[in-house]
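Asker: got a structure for you, letters missing:
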């Protein structure tokens, strides 16, 4: 019997990518960087954030690495932190939940199911995101893998989240935008899973797929 739906946060409930793209434009201009800064920031950010997810560097260290590579100057830690703060202020101000997020979370609760968020992001950072986007009061349990011994898509991340929720993996459904992190990993761990494919990037994927949370059924 289904008892909880576990949602990814970034680009599932919150438009993280959109906020990042808009924030970097103003920040780059402030430092005289022109051209396709959105693509450049994405190319710089991805590898360093993946290193953080693999536990190779800390959350703060990945921020510093992204800042140094993007601006092309070797700053000390304090300088890198101060420079990144200029981006971060813009980024946090642009966080917004997708229009289908709150109605879906409320629909899940109305069905008698628990709403759980499982994210690979830093715990404090993601809790702030839930607060600023108005989602905190719609979520029964938030789990950041920074508080776990493993990150998505390691099966332990999903099983430990279910343990915290007081349910068995077979009593949970995971929903998210990453095929690897939010579908294949959960399936391996014993959860059901649905891919949220807002931009039709995985039309050929042989998994349960929806393009909006309004289409989520269980």
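Answerer: Looks like it came in fine. Here the structure is a predicted model, which is why all the values come from computation and not from measurement.
Asker: CA atoms for contacts and neighbours, from now on please.
Answerer: Will do.
Asker: Let's verify residue 91: helix, strand, or coil?
Answerer: helix (DSSP: H, G, I helix; E, B strand; the rest coil).
Asker: which residues touch the spatially closest residue to it that is not a sequence neighbour?
Answerer: The shortest distance from residue 91 to any non-neighbouring residue, by C-alpha to C-alpha, 6 or more residues apart in numbering, is to residue 23 (4.9 Å). Each residue near residue 23 by C-alpha atoms under 8 Å, 6 or more residues apart in numbering is listed here: 87-88, 90-91, 94.
Asker: just how off-centre is the helix or strand hosting residue 62 within its chain?
Answerer: Taking DSSP states H and E as the definition, residue 62 sits inside helix 59-71. From the chain centre to the centre of helix 59-71 is a distance of 18 Å (C-alpha atoms, centre = their mean, to the nearest Å).
Asker: Verify the stated contact: residue 139 with residue 113.
Answerer: No: the criterion here is C-alpha atoms under 8 Å, and residue 139 misses it with residue 113 at 10.9 Å.
Asker: how many other residues sit next to residue 161?
Answerer: Per other C-alpha atoms under 10 Å, the neighbour tally for residue 161 reads 23.
Asker: How much space separates it from residue 16?
Answerer: Distance, residue 161 to residue 16, using C-alpha to C-alpha, to the nearest Å: 22 Å.
Asker: related to what we said a few turns ago, the residue nearest to residue 91 and residue 50: what is the separation?
Answerer: The gap separating residue 23 from residue 50 is 20 Å, by C-alpha to C-alpha.
Asker: Also residue 196?
Answerer: 21 Å.
Asker: who's more crowded, the two?
Answerer: Legend: neighbour count by other C-alpha under 10 Å for residue 196 and residue 50, higher for residue 196 (27 against 13).
Asker: Quick check: the more buried one touching residue 212?
Answerer: Yes: here residue 196 reaches residue 212: they are 6.6 Å apart, a contact under C-alpha under 8 Å.
Asker: Turn the contacts of residue 23 into TSV, columns for neighbour count and distance to residue 188.
Answerer: Formatted as TSV, the contacts of residue 23 follow (neighbours: other C-alpha atoms under 10 Å; distance: C-alpha to C-alpha, whole Å):
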residue	neighbour count	distance to residue 188
87	19	37
88	18	35
90	18	38
91	20	34
94	19	35
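Asker: just those residues now: which is nearest residue 12?
Answerer: residue 94 (15.7 Å; C-alpha to C-alpha).
Asker: Please list all residues in contact with that closest one.
Answerer: Residues in contact with residue 94 (C-alpha under 8 Å, 6+ apart) are 19, 22-23.
Asker: Next up, a structure to set beside the first:
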């Protein structure tokens, strides 16, 4: 069975924070509000983890807006989805993984309609084998069940040891890296220039960008990417390249479950919006 590469959606496959900044600039400009308040909105956003109702209520209170919060929320969701893009380098990285014989899936925490709209708008629906979104699944990362469901939907959970040939790539430690660990997957954390925030658990590998993460996984597993066919930009279909056995350093850490959800408590739900 081909190996499995699972990806988080927001700030992993797509740059959700960049889209939010674009929305925030338009929000301020359309209402003749101070452009310098962009930093206030970005801080309040909490990388998408603050509930949108709270964000809109705070904005209405700060600026004395008479807009209905529900109207603002509808406008926000429609506008943000339209601003989400899949970078060409990410599209090429997924093509490289596919060319090396990997099955590809998405595991996302969030509202089904909102996340599915991003997957469809960016063309990701045609680039992956399957996806799962926490709202429709009924459980969210780091729950191992959402990873197993993703594997089944990708057709990659046909054997009891499917996780031995699976990796998870994501930017949020409590959801993506903990989830991979408790499900028996290897992982790549996208640091986006940040230091690793935890002491109780660690990712298998760390990368600065999604293309770097894919390259690291392919290199670590001995997978070879065939050259693209001249004039087409496409790869010929390769034979399946089996994974090497993980070395001791990849599984030498333990998880302190008492601290696992530190980054997803109080105002932050663990779901991006």
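Answerer: Alright, I've got the coordinates. Computed from a predicted structure; not experimentally measured.
Asker: coming back round to it: including distance to residue 181 of the first structure, could the contacts of residue 23 of the first structure go into JSON lines?
Answerer: Formatted as JSON lines, the contacts of residue 23 of the first structure follow (distance: C-alpha to C-alpha, whole Å):
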{"residue": "87", "distance to residue 181 of the first structure": "27"}
{"residue": "88", "distance to residue 181 of the first structure": "25"}
{"residue": "90", "distance to residue 181 of the first structure": "27"}
{"residue": "91", "distance to residue 181 of the first structure": "24"}
{"residue": "94", "distance to residue 181 of the first structure": "25"}
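Asker: for the residues you listed, which one is nearest residue 41 of the first structure?
Answerer: Closest approach to residue 41 of the first structure among those (C-alpha to C-alpha): residue 87, at 11.1 Å.
Asker: so residue 118 of the first structure, which of the three states?
Answerer: Quick answer, by three-state DSSP: residue 118 of the first structure is strand.
Asker: count of residues packed around it?
Answerer: 26.
Asker: Kindly report the same for residue 8 of the second structure.
Answerer: 22.
Asker: so residue 188 of the second structure is in which element?
Answerer: strand 186-190.
Asker: Please apply the same query to residue 5 of the first structure.
Answerer: Here residue 5 of the first structure is assigned to strand 4-7, by DSSP H and E.
Asker: tell me which strands and helices that strand is in contact with?
Answerer: Counting contacts by 3 or more C-alpha pairs under 8 Å, 6 or more residues apart in numbering; DSSP states H and E, strand 4-7 of the first structure is packed against strand 114-119, strand 172-176.
Asker: gap between the equivalent of residue 143 of the first structure over in the second structure and residue 51 of the second structure?
Answerer: Residue 143 of the first structure maps onto residue 132 in the second structure, with residues paired by TM-score structural alignment. In this view, residue 132 of the second structure and residue 51 of the second structure are 21 Å apart by C-alpha to C-alpha.
Asker: Residue 203 of the second structure too?
Answerer: In terms of C-alpha to C-alpha, residue 203 of the second structure sits 27 Å off from residue 51 of the second structure.
Asker: coming back round to it: of the contacts of residue 94 of the first structure, just say which sits nearest to residue 189 of the first structure.
Answerer: Nearest to residue 189 of the first structure among the contacts of residue 94 of the first structure, counting by C-alpha to C-alpha, is residue 19 at 31.3 Å.
Asker: show me the contacts for that closest one.
Answerer: Residue 19 of the first structure sits next to 91-92, 94-96 when contact means C-alpha under 8 Å, 6+ apart.
Asker: element containing it?
Answerer: helix 16-30.
Asker: what comes up buried for that helix?
Answerer: 16, 19-21, 23-28 (16 or more other C-alpha atoms under 10 Å).
Asker: okay, how far is it across stretch 128-147 of the second structure, tip to tip?
Answerer: End to end - C-alpha to C-alpha - stretch 128-147 of the second structure spans 15 Å.
Asker: what's the answer for stretch 68-85 of the first structure, then?
Answerer: End-to-end for stretch 68-85 of the first structure, by C-alpha to C-alpha: 13 Å.
Asker: what comes up buried for it?
Answerer: By 16+ other C-alpha under 10 Å, the buried positions in stretch 68-85 of the first structure come out as 68-71, 75, 80-81, 83-84.
Asker: do stretch 38-57 of the first structure as well
Answerer: Buried-residue list, stretch 38-57 of the first structure, by 16+ other C-alpha under 10 Å: 38, 41-42, 44-45, 48-49, 52-53, 57.
Asker: from those, which ones fall inside helices?
Answerer: Per DSSP state H, helices hold the following members of the buried residues of stretch 38-57 of the first structure: 38, 41-42, 44-45, 48-49, 52-53.
Asker: can you map out the helices along the second structure?
Answerer: Per DSSP H, the second structure carries helices over the ranges 16-30, 38-45, 52-63, 69-83, 88-99, 112-121, 134-137, 144-153, 178-183, 210-220.
Asker: show me what contacts whichever residue in the second structure pairs up with residue 173 of the first structure?
Answerer: With TM-score structural alignment as the criterion, the equivalent of residue 173 of the first structure in the second structure is residue 167. Residue 167 of the second structure sits next to 4-6, 180, 185-188 when contact means C-alpha under 8 Å, 6+ apart.
Asker: can you rerun that using 10 Å?
Answerer: 3-7, 104, 180-181, 184-188, 204, 217 (C-alpha atoms under 10 Å, 6 or more residues apart in numbering).
Asker: same thing with residue 92 of the first structure?
Answerer: 16, 19-20, 23, 125, 128-129, 132-133.
Asker: Give me the neighbour count for residue 118 of the second structure.
Answerer: Counted with other C-alpha under 10 Å, residue 118 of the second structure comes out at 23.
Asker: Quick check: chain neighbours aside, which residue is closest to it?
Answerer: Here the residue nearest residue 118 of the second structure, using C-alpha to C-alpha, 6+ apart, is residue 81, at 5.9 Å.
Asker: corresponding residue for that neighbour in the first structure?
Answerer: By TM-score structural alignment, residue 81 of the second structure lines up with residue 92.
Asker: repeat for residue 122 of the second structure
Answerer: So, by TM-score structural alignment, residue 122 of the second structure is matched to residue 133.
Asker: okay but that match is in contact with residue 14, surely?
Answerer: Yes: with contact defined as C-alpha atoms under 10 Å, residue 133 of the first structure counts as touching residue 14 (7.7 Å).
Asker: before we move on, the earlier item: give me the buried entries from the contacts of residue 167 of the second structure.
Answerer: For those, a burial check counting by 16+ other C-alpha under 10 Å picks out 3-7, 104, 180-181, 184-188, 204, 217.
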